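In: predicted model follows, preceded by the sequence.
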Amino acid sequence: MALIDTVMATVHLVVGGLWTGSVLFFGLAVLPTARAGNIRATAFESIISRLTMGSRIAALLMFVTGGHLAGTRYTVGSLFGSGRGHLVLAMLVLWLVLTALVEIGRSRAKDGLVEKKVRTPAENAAPFYLGAALVAVLLLLDAGLLLN
C-alpha cells in the first residue's frame, strides 16, 4: 500500500508541476508573442490545442491521484474541519478553476484562429489565460503550504 501511495503522490506532484508550469509559460511567453503578432496563426493554434489537451489529461490525472491521496490521508471531518483540509479543498477548487479558464481561453481564441488571425484571438483569450496563470501561481503556493 505504501508503494501505491508513493506512486500516486509522485504522479500528482509531477503532473501538477508540469500543468502549472505549462500554463505559466503560455501566459507569460506565448501569449505576449501572439498579442504582438509575432507568431503564425497555425503555430498559435497548435500550441493552444496542446495546452488544452494537456490540461484535460492533467485534470483527469489530478482528480484520480488527488482523490486517492485525500481518501487515504483525510477523513470528511479533517477535510472540512482542519487547516490542512481547507488547503486541500482550496486546491480542488483552484484545479477546477484552472481547467475552466484554459477551456474558456481556447474557446475565445478559436473563432479568430479559423480566420488565420493571431492578434485578435490572443486579445480575446488573454484575460482567461492570464487568469489561469494567476491560478497556477495560487496552486503552487497552496501546494507549498501543504508541504509544511
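Out: Nice, I can see it.
In: for the rest of this, base every contact and every neighbour count on C-alpha atoms.
Out: OK.
In: so which residue is dead centre in the protein?
Out: residue 98 (4.6 Å; CA atoms, centre = their mean).
In: spatially nearest residue to it (excluding sequence neighbours)?
Out: The spatially closest residue to residue 98, leaving aside those adjacent along the chain, is residue 132, at 5.3 Å (CA to CA, 6 or more residues apart in numbering).
In: then this one, side by side with the first:
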Amino acid sequence: MTTGFDVAMTIHTLFAALWTGGTLVVSGAVVPAARRELLPTDGLTLIARRFWYLTVASVLFLLFSGGHLAGTLYTAETLQTTGRGHRILAMVGLWLVLAVTLFFGFRRLTGSQSGGAATAATKARPWFLGASGVSIALLVLAGLL
C-alpha cells in the first residue's frame, strides 16, 4: 500500500531530477546554441518560457514534498545536530540559491532581446553556469543522503 511518505518521496525525486537535469540541458546545450546563433530568438524564448514553467512547478512541488518529508523524518534538533540533518539544510540553502540564480538567468535570457538571441544568451551564460554548479552540488548531496 502506498503511503503519503512514498508519494511525497516520488514527487520530490521526480521534480528534483527534472529541474536539475533541465538546468544542465539549458546551460550545456540551449545557451551555447543561442550564443552561436544556431537558435533564433523565438526558439530561445519558447524554450526559456517552458523551462520557467518547469522551474516554478519544481520550486512549489519541492517545497511541499520536501516539507512533508522533513516533517516526517526529522525534528528541529536532528536537523541541527546530525550530519544527515546538516546535509538536508545545505540542500535547502542550495535549493534557494538555484531558484534565485535561475530567476536572474531567465531575466537576462528573455529580457531585452534587442541584440538577438546570441546577446541574450551571452548575458545569461554566467547565471546558467552558476545554476549548473548548484545543480551538481544538489545531486551530490542527494546521493550522500
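Out: Sure thing, it's come through. Given the structure is predicted, the values throughout are model-derived calculations rather than measurements.
In: ok, back up a step: where does the residue nearest to the centre of the first structure land in three-state SS?
Out: Recorded secondary structure, residue 98 of the first structure: helix (DSSP: H, G, I helix; E, B strand; the rest coil).
In: ok, now how distant is it from residue 6 of the first structure?
Out: 25 Å (CA to CA, to the nearest Å).
In: swap in residue 85 of the first structure?
Out: According to CA to CA, residue 85 of the first structure stands 20 Å off from residue 6 of the first structure.
In: and those two? Which one has more around it.
Out: residue 85 (20 against 12; other CA atoms under 10 Å).
In: ok, how many other residues are close to residue 111 of the second structure?
Out: So residue 111 of the second structure, with other CA under 10 Å, has 13 neighbours.
In: what of residue 3 of the first structure?
Out: Neighbour count of residue 3 of the first structure, defined by other CA under 10 Å: 8.
In: which ones are touching residue 5 of the second structure?
Out: Each residue near residue 5 of the second structure by CA atoms under 8 Å, 6 or more residues apart in numbering is listed here: 68-69, 72.
In: mean distance, the helix or strand where it lies to its aligned residues in the first structure?
Out: Using DSSP states H and E, residue 5 of the second structure sits within helix 4-25. Compared with the first structure after the fit, helix 4-25 of the second structure shows a mean deviation of 0.5 Å (mean CA distance after the TM-score superposition for the first structure).
In: next one: stretch 44-54 of the second structure
Out: Looks like 0.9 Å for stretch 44-54 of the second structure (mean CA distance after the TM-score superposition for the first structure).
In: next: stretch 87-100 of the second structure.
Out: With mean CA distance after the TM-score superposition for the first structure, stretch 87-100 of the second structure departs from the first structure by a mean of 0.7 Å once superposed.
In: same deal with stretch 59-70 of the second structure?
Out: Using mean CA distance after the TM-score superposition for the first structure, the mean distance for stretch 59-70 of the second structure is 0.3 Å.
In: mind listing what's buried in whichever helix or strand residue 130 of the second structure is part of?
Out: Assigned by DSSP H and E, residue 130 of the second structure belongs to helix 116-144. Residues 116-125, 127-135, 137-139, 141 are the ones in helix 116-144 of the second structure that count as buried (16 or more other CA atoms under 10 Å).
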